[in-house]
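**Q** Need the 3D shape of this:
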Amino acid sequence: MGAFDALRIASSSLGMHQTWLDALASNIANVNTVVRTDETAFQAQSPIVRAAAGGGVEIVGMALTDPEGRVVSDPDSPLADADGNVRAPENDLATQLTQLVMAQRGFQASVQVTKDAQDTYRSALEIGRR
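**A** A predicted model of the protein is given here:
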């Protein structure tokens, strides 16, 4: 492992976690978005991640939930069909909030690795100056 590999790996992790956090923000904002039953539901996003060559991670795509969503009864909605139904996303708040905690902690861990690597490199430079 080279001198700056820890920073490169932590940087790729930061980028992945930021993308995940952005997707979760959109998913949470749209958890209660309903449409007419003849339309497609909001599709929650989740990054597809794989190990990168040489270390770190890379995002290779985004997984989407089912566009069919689920049909729910909401006769008071202006979007309701003749039967009083609307289409809601296959996206529940509890799952999204659980993933949000995981993404935040992963991001924080990557930040800490970056700080620790910078401190180590700074100490090595100080030793070299003496």
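**Q** only C-alpha atoms for contact and neighbour calcs from this point on.
**A** Fine.
**Q** now the strands for this protein?
**A** 45-51, 57-64, 70-73, 85-88 (DSSP state E).
**Q** Distance from the longest one to the middle of the chain?
**A** The reference is to strand 57-64. In terms of C-alpha atoms, centre = their mean, to the nearest Å, the centre of strand 57-64 is set 10 Å apart from its chain centre.
**Q** Which secondary structure elements does that strand sit against?
**A** Counting contacts by 3 or more C-alpha pairs under 8 Å, 6 or more residues apart in numbering; DSSP states H and E, the secondary-structure elements packed against strand 57-64 are helix 5-29, strand 45-51.
**Q** Second input sequence below; structure requested for side-by-side comparison:
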Amino acid sequence: MGAFDLLRIANSSLGFHQTWLDALANNIANVNTAKATSDTAFQAQMLFARPRTDGGVDVGGVALSDPNGRVVNDPDNALADADGNVRMPEIDLASQMSQLVMAQRGFQASVQVTKTAQDGYTSALQIGR
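**A** Take a look at the predicted model:
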């Protein structure tokens, strides 16, 4: 492992966790997005991690939730059909919040690895003085 491999790996982790946080934020923001029953529901994004050969991590893919969502009776909604139904996304808010905590912790851990590596490199540079 080279001198700066740790920073490269931590940087890839930061990128993955930031993308995961963005997807989760988008899902949470749209948890109550109603659509007409003739339309498709908002589709939540779920990311897959893919390991890199250099030890880092990338986004390996994105899966989308069911476009049919769930039909909810909400006759007061402006988008309701003749029966008073609207289409809502199939998003479990509790699961999204749990994943949000995991993504935040992963991001924080990557930041700490970066700081520790930088401190180590700075200390190594001070040895020659």
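**Q** picking that back up, residue 103 of the first structure: which of the strands of the first structure is closest?
**A** The stretch from those with the least distance to residue 103 of the first structure (C-alpha to C-alpha) is strand 45-51; that distance is 11.2 Å.
**Q** Next, the buried residues of that closest one.
**A** Buried positions in strand 45-51 of the first structure, judged by neighbour count with 16 or more other C-alpha atoms under 10 Å: 45, 46, 47.
**Q** try stretch 2-11 of the second structure
**A** Neighbour counts over stretch 2-11 of the second structure (16+ other C-alpha under 10 Å) mark 6, 7, 9, 10, 11 as buried.
**Q** Between those, which sits nearest residue 108 of the second structure?
**A** For those, the residue nearest residue 108 of the second structure by C-alpha to C-alpha is residue 10; the value is 10.6 Å.
**Q** Could you dump the strands of the first structure into TSV with distance to residue 109 of the first structure added?
**A** Written out in TSV, the entries for the strands of the first structure read as follows (distance: least, C-alpha to C-alpha, whole Å):
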stretch	distance to residue 109 of the first structure
strand 45-51	17
strand 57-64	14
strand 70-73	36
strand 85-88	35
